[in-house]
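> I'd like to go over a predicted model; first the sequence, then the structure.
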Amino acid sequence: MKHALHIDDAEVELSAIRAQGPGGQNVNKVSSAIQLRFDVAGSSLPDDVKQRWLQSGDGRLTQEGVFILKAQRHRTKEANRVDAWARLYETLDLYAKPPKPRKATKPTYGSVQRRLEGKAMQSKIKSGRRKDAAD
């Protein structure tokens, strides 16, 4: 799949860690999960993409601007490595495009009329509760 932006391999740190969950006898011996660390703040990405990513509030970002991803869906280290890269690019694609600007819209004529009719009816109800000053 073609991506708009490219991340250099040198900017990403991959390390093998032990996966969680069931795994039988091998679970405590084999490190098949992959932890991917990507320094967003210090990367070669365009500044606008960095800003959108850092201000996104993503829980996988540290306070220093390092994106940490754990890939453990598959049983093999190689499959998890491929999955980690795919998920990194998936996340990058979210912040690569600037958000669409909001277009201000006007209320329809009918909605304005309904609102005014409702206000008039409420006013009539409340004025009916009032005691006349003449009494």
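Arrived safely, thanks for sending. Numbering: from 1, shown residues only.
> from here on, contacts and neighbour counts on C-alpha atoms
OK.
> how many neighbouring residues does residue 39 have?
For residue 39, the neighbour count with other CA atoms under 10 Å is 17.
> what is the neighbour count of the residue lying closest to it once chain neighbours are set aside?
Using CA to CA, 6 or more residues apart in numbering and skipping residues adjacent in sequence, the residue nearest residue 39 is residue 66, 4.2 Å away. Neighbour count for residue 66, taken as other CA under 10 Å: 18.
> this is the comparison structure:
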Amino acid sequence: MLFELSMLKISNTVTLADWEIELNAIRAMGSGGQNVNKVSSAIHLRFDIRRSTLPAVYKERLLASNDSRISKEGVVIIKAQSYRTQEKNREDALMRLVELIRSVMVVQKKRRATKPTRSSQIKRVDNKKKQGQKKSLRGKPTF
């Protein structure tokens, strides 16, 4: 069962068209009684990165990312089954897709190497001495 979507906004300049995202309703797993067996409330989202209209930078970073939701063929697969209603699961799946796409564009700050402060070095050595004394008292007593 396919759904109609409106344009999905990723950023001010990037949007996804409705034909790029495939949503299927499936039966959820887990507890829920008879409702789980009768109602297809879970959503299975598929998004083909290579066929999409995303800018090349987004595509490269998504394909290079080591996310388990992205298959070797370059298809994002998200299964949403947290909620009882199909509509909420649909919204959840779409939001998770948007978060995934946005996350690859966040640039990590480069770590600048620093030396530990003098006081932290002294505290560390003092702590080690205290630990050593504590452990030396645990041994067999000598008479």
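Noted; the coordinates are in hand. Values in this document were obtained by computation on a predicted structure and should not be read as measured data.
> TM-score of the superposition?
Scored against TM-score structural alignment, normalised by the length of the first structure, the superposed chains reach a TM-score of 0.70; 108 aligned residues with a CA RMSD of 2.2 Å.
> my read: the residue nearest to residue 39 of the first structure touches residue 43, true?
No. Here residue 66 of the first structure lies out of contact with residue 43, judged by CA atoms under 8 Å, at a distance of 9.7 Å.
> and the strands in the first structure?
Along the first structure, counting by DSSP state E, strands occupy 12-17, 33-39, 66-71.
> which one of these lies closest to residue 81 of the first structure?
Nearest to residue 81 of the first structure, of all those, is strand 33-39, at 6.0 Å by CA to CA.
> and the angle for that closest one with strand 12-17?
150 degrees (axes from the mean of the first three to the mean of the last three CA atoms, to 10 degrees).
> in the second structure, what stretch matches strand 33-39 of the first structure?
Per TM-score structural alignment, the counterpart of strand 33-39 of the first structure in the second structure is residues 42-48.
> contacts for the matching stretch, please.
By CA atoms under 8 Å, 6 or more residues apart in numbering, the residues outside stretch 42-48 of the second structure that reach it are 20-28, 74-83, 85-86, 89-90, 93-94.
> hang on, the earlier thing: so what's the residue nearest to residue 39 of the first structure up against?
37-41.
> mind putting those in TSV, distance to residue 119 of the first structure included?
Shown next, in TSV, are the contacts of residue 66 of the first structure (distance: CA to CA, whole Å):
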residue	distance to residue 119 of the first structure
37	58
38	56
39	56
40	52
41	53
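> these: which two are farthest apart?
37 and 41 (12.0 Å).
> these two: which has the busier surroundings?
Neighbours were counted for residue 37 of the first structure and for residue 41 using other CA under 10 Å; residue 37 has more, 20 against 16.
> return the residue of the second structure aligned against the residue nearest to residue 39 of the first structure.
Residue 66 of the first structure maps onto residue 75 in the second structure, by TM-score structural alignment.
> circling back to that earlier point, can you add distance to residue 59 of the first structure and give the strands of the first structure back as JSON lines?
Below are those laid out as JSON lines (distance: least, CA to CA, whole Å):
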{"stretch": "strand 12-17", "distance to residue 59 of the first structure": "18"}
{"stretch": "strand 33-39", "distance to residue 59 of the first structure": "14"}
{"stretch": "strand 66-71", "distance to residue 59 of the first structure": "9"}
